[in-house]
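J.: Sequence below, structure please.
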Amino acid sequence: MTNVSELIFRQITPADFFNINKQPGAEALGGGQSYIDVPVKNVALPTWHSFFDGIQPVAKTNGPVWTVEINSLGGLGSQQVSIGQRREASVNIRSQKLFSRSSNRIYAWHPDHGGFPRAPVDMSSAEDPRVIELTAGVRVFILKTEEDEYWAGWLKTEEIERLSAIDQRFETMLTEPAGHLSFDPEIELNLASLKDPFGVQPHSVEVAEEDVAGNAGTPNKKAPYNAKTGRSEEAIAAELFQDDSSSEDVKKTQKVIETFERNRKAVRDLKKLYKTCQITGNDFIFSKVNGEPYLEVHHLVPLGEGGSDNPTNLVVISAHIHRMLHYAVVEGMDLAKIVDGKLDFTINGEGFTITWLPEHAKVIADAGGATV
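T.: As a prediction, this is how the structure comes out:
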């Protein structure tokens, strides 16, 4: 056991996940993104200098680059990792692309070592529903101990919610896409555990969060991440239209993708069987150009958490409901409580019901149900 003094985190987006897990050949003109960016509006450059105090950075054209020994929680080992400013707007953790000759994926964030979500080999884009499922609520972090050692790990939303219920200093991890936490008093860290590393004692301490310029603000409890209330139109416009795009021309590429026919067949057959959303009926359903209803299929237990592609784990829903299940607060999704082919649950506190056809409900019941 040791104590944690500081922590920097980053929420993994579908785009991050897709880019750092592309298979070889997916990029016709290069390997694509190989880093995980942390915006300086969330973690200011002076904060990085303080976080890596004692490590002399190398001055590069775009800014400082630190070479840091990163230990991975759970006894997964240590490695030298380059972390530095790639452009004015961000600091990045480098060489995180999995399928690359220069890959140096942090062990704790590696699917073969740290149990990090594994990407489907046939994923086609960041909009792939499976990618969205796998990244939902995933936060990676690097922390600093009282001995000035650096350790990496990752947590999901539900684990952070449990921590923040005991120590509210973790709430920022739920409300921001990236950030820096400073712990005073420090908290205990179990170096041997990747999934439950924090020996948290109850505190009533509120942390002053950095504002967009990296300055200390006043303690407050923020709205959930992506809730943009309270920002002026000018601030939104300034962020939205900042010059943060590549000057390179958009290139058109052609890719050949192998798919798992078994999965596709289950999806196709379920859509033909239901023809409407199992939750809202015809609400939010529109017709495609061929006249067929547009529907999507959702994995009740995410693939990255051991969910399967067979009908016991699939429901047919509208695109609108699909996004709500991924991004809103979903409670009561216990398949063991299906009664007469129906299950009541809530999305953001509002009641909804999934309705299964009798033969579909029987398959789920025979499988023993599951709690999502």
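
J.: contacts and neighbour counts: CA atoms only from here.
T.: OK.

J.: What segments of the stretch 101-250 of the chain are helices?
T.: Using DSSP state H, counting those that start in this stretch, the helices of the stretch 101-250 of the chain run over 129-135, 157-166, 172-175, 233-240.

J.: Quick check: which of the ones you listed is nearest to residue 267?
T.: Closest approach to residue 267 among those (Cα to Cα): helix 129-135, 12.4 Å.

J.: Next, format the helices of the stretch 101-250 of the chain as TSV and append distance to residue 363.
T.: Compiled in TSV, the helices of the stretch 101-250 of the chain are given as follows (distance: least, Cα to Cα, whole Å):
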stretch	distance to residue 363
helix 129-135	23
helix 157-166	29
helix 172-175	36
helix 233-240	47
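
J.: could you dump these to CSV with distance to residue 316 and mean neighbour count?
T.: Output for the helices of the stretch 101-250 of the chain, formatted as CSV (distance: least, Cα to Cα, whole Å; neighbours: other Cα atoms under 10 Å):
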stretch, distance to residue 316, mean neighbour count
helix 129-135, 13, 22
helix 157-166, 25, 16
helix 172-175, 29, 22
helix 233-240, 34, 10
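
J.: quick one, which of those is nearest to residue 347?
T.: Across those, closest to residue 347 is helix 157-166 (Cα to Cα), at 15.5 Å.

J.: Residue 178 is in contact with residue 7, isn't it?
T.: No - the pair residue 178 and residue 7 does not pass the contact test of Cα atoms under 8 Å, sitting 10.6 Å apart.

J.: Have a look at those two and say which one is more surrounded.
T.: residue 178 (24 against 20; other Cα atoms under 10 Å).

J.: Spit out the contact partners of that one.
T.: Shown in contact with residue 178 (Cα atoms under 8 Å, 6 or more residues apart in numbering): 8, 9, 10, 11, 38, 39, 42, 43.

J.: Leaving out the residues flanking it, which one is nearest to the last one?
T.: Spatial nearest neighbour of residue 43, chain neighbours left out: residue 179 (5.4 Å); criterion: Cα to Cα, 6 or more residues apart in numbering.

J.: Test my guess that that neighbour contacts residue 173.
T.: Yes - applying Cα under 8 Å as the test, residue 179 and residue 173 come out as touching, 7.2 Å apart.

J.: where do the contact lists of these two overlap?
T.: By Cα under 8 Å, 6+ apart, the residues touching both residue 179 and residue 173 are residue 9.

J.: Proceed likewise with the subsequent sequence, for comparison:
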Amino acid sequence: MEKVKSIVYRCLTNADFFNINKPPGMESGGGGQAYIDFPTSTVSLEQWSNFFSGVNEVKIQQETQGPSWTFPIYSLKLDKANDLASQELKIYQRRPQSVSITSQKLLSSRSNRVRAWHPDAGFPVPIDNTDRTQCPAGLIVYLVTTDAHKVWAGWFLNDGTTLLPIKGIPPKSINSMFLSIEGNSGIINFRDNDNIYINSADKNYPLQSHGEETYISAISNPINDESNFIDTLFNNDSSSRNVFTKEYLNMIRVRNKSLVNNLKRVYDNTCQITGKEFAFQKKDGIDYTEAHHLIPLGEGGSDEISNLIVVNPLIHRMLHHAEVEGIDLKNIKVDSNGYGHLTIKINKKQYTITWSPEHLASIHR
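T.: Coordinates of the predicted model:
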């Protein structure tokens, strides 16, 4: 693994996506856009220069409009054998307002599409190349520099159902990328103690956070034990109201709420144990669910997707306070459709936890 120094990202617009995928001959005056722009208002030339500082084999030149950087780039989300090979990529100031990645039009004879952003690597493709509206919302491409002096490329589709491509508890700074909206771009420079790493061998979670746990301090209140506080903090109601009106125990870790919200969307806010049974709707019409840690945080459990399930509040309380048997992820059975099932007992009554294939992929059994 390589430690991440900086990430530059861009959330593609419908027009970006359409133009870099459209067939040749659709433009009367030429081939049309073949680049991905990063506005200098969000990533300045000085920031680009710092981004490439120390990168192996980078070639810096002065073009008509401004500087260019040509360098070897490595791709995430590929088979391991292909990860080892790099390709040469050029980024340059195409006009005063933007810095551009060149030759990204897929169906051009001069295409140099970054391999991580190629359909062969799972990168989204238009359903209909003549329809601009088919671009998935929240399609983010990013470049990463590491302490190994390399540049890596990756992508993330924030469609409301996809799990975040990062393990561990990420620093808050990375949320600006994951929660980016169409057209947004930016740069994130990580501190030494952020401990964000690239793991090119992990296609589902290429980014990994090995940072120290983050805590908040409060005055100890004997009325509330730790499990009650965790229940309140991690029930993850999406309401914007601040419900934390009491003082709680010291040293309770803070987690990335967006990670759980994404997991809830994977299950359409439905309990993984009882489905719609015991469900009730909030005022916004969405079923209320909570996130449960299979191995409690106080017992060394992780705050990763692999240790979380989506449950209704009744089951959540039962899992915390009743007698629970059979929580052993090694015993998950996978059916022909890729869904995982684990039989457990709560107060001697049998229940089954069900995982979607996408969620199940995060679990190392």
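
J.: TM-score for this pair?
T.: Scored against TM-score structural alignment, normalised by the length of the second structure, the superposed chains reach a TM-score of 0.54; 225 aligned residues with a Cα RMSD of 3.4 Å.

J.: returning to that earlier point: now for the contacts of residue 178 of the first structure, which pair is the farthest apart?
T.: Those two in these that are separated most widely, counting by Cα to Cα, are 11 and 43, at 12.9 Å.

J.: Spit out the contact partners of the closest residue to residue 344 of the first structure other than its chain neighbours.
T.: Excluding the flanking residues, the one nearest residue 344 of the first structure by Cα to Cα, 6+ apart is residue 353, at 4.4 Å. Shown in contact with residue 353 of the first structure (Cα under 8 Å, 6+ apart): 279, 342, 343, 344, 345.

J.: Nearest to residue 141 of the first structure, out of the helices of the stretch 101-250 of the first structure?
T.: Of the helices of the stretch 101-250 of the first structure, nearest to residue 141 of the first structure by Cα to Cα is helix 172-175, at 9.8 Å.

J.: Just list what that closest one packs against, helices and strands only.
T.: Other helices and strands packing on helix 172-175 of the first structure, by 3 or more Cα pairs under 8 Å, 6 or more residues apart in numbering; DSSP states H and E, are helix 157-166, strand 178-189.

J.: and that helix, how far out from the chain's middle?
T.: 12 Å (Cα atoms, centre = their mean, to the nearest Å).

J.: quick one on the thing from earlier: can you say which of the contacts of residue 353 of the first structure are buried?
T.: 279, 342, 343, 344, 345 (16 or more other Cα atoms under 10 Å).

J.: Closest one of these to residue 1 of the first structure?
T.: Among those, and counting by Cα to Cα, the member closest to residue 1 of the first structure is residue 345, at 40.2 Å.

J.: Mind telling me what element that closest one is part of?
T.: For residue 345 of the first structure, the host element (DSSP states H and E) is strand 342-347.

J.: ok, and what's touching that strand?
T.: 324-325, 328-335, 337, 351-356.

J.: Try it again at 6 Å.
T.: Residues outside strand 342-347 of the first structure that contact it (Cα atoms under 6 Å, 6 or more residues apart in numbering): 329, 330, 331, 332, 333, 351, 352, 353, 354, 355.

J.: One more: stretch 196-204 of the first structure?
T.: Residues contacting stretch 196-204 of the first structure (Cα under 6 Å, 6+ apart): 166, 167, 188, 189, 190.

J.: what's the spacing between residue 315 of the first structure and residue 354 of the first structure?
T.: Remark: distance between residue 315 of the first structure and residue 354 of the first structure (Cα to Cα, to the nearest Å) = 8 Å.

J.: Who has more neighbours out of these two?
T.: In this view residue 315 of the first structure and residue 354 are compared by other Cα under 10 Å, and residue 315 has more residues nearby, 23 against 19.

J.: Name the helix or strand for that one, please.
T.: Using DSSP H and E, residue 315 of the first structure maps to strand 314-317.

J.: Now do that strand: which range of the second structure does it align onto?
T.: On the second structure, no counterpart of strand 314-317 of the first structure exists by TM-score structural alignment.

J.: that older thread, with neighbour count as added columns, please give the contacts of residue 178 of the first structure in a markdown table.
T.: A markdown table is the format used below for these (neighbours: other Cα atoms under 10 Å):
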| residue | neighbour count |
| --- | --- |
| 8 | 22 |
| 9 | 25 |
| 10 | 23 |
| 11 | 26 |
| 38 | 23 |
| 39 | 21 |
| 42 | 24 |
| 43 | 25 |
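
J.: what residues are up against residue 2 of the second structure?
T.: Applying Cα under 6 Å, 6+ apart, the residues contacting residue 2 of the second structure are 146, 197, 198.

J.: please redo it, this time with the cut-off set to 10 Å
T.: By Cα atoms under 10 Å, 6 or more residues apart in numbering, the contact list for residue 2 of the second structure reads 145-150, 195-200, 207.

J.: same thing with residue 54 of the first structure?
T.: Neighbours of residue 54 of the first structure in contact, by Cα under 10 Å, 6+ apart: residue 148.

J.: That one - that's part of a helix, no?
T.: No - looking at residue 54 of the first structure with DSSP: H, G, I helix; E, B strand; the rest coil, it is coil, so not inside a helix.

J.: if we can go back for a sec, out of the contacts of strand 342-347 of the first structure, which comes closest to residue 269 of the first structure?
T.: residue 355 (17.0 Å).

J.: on contacts alone, who are the packing partners of the strand holding residue 315 of the first structure?
T.: helix 261-274, strand 296-299, helix 319-327, strand 350-355, helix 358-366 (3 or more Cα pairs under 10 Å, 6 or more residues apart in numbering; DSSP states H and E).

J.: make it 8 Å
T.: helix 261-274, strand 296-299.

J.: Of all the ones you listed, which one is nearest residue 55 of the first structure?
T.: strand 296-299 (44.8 Å).
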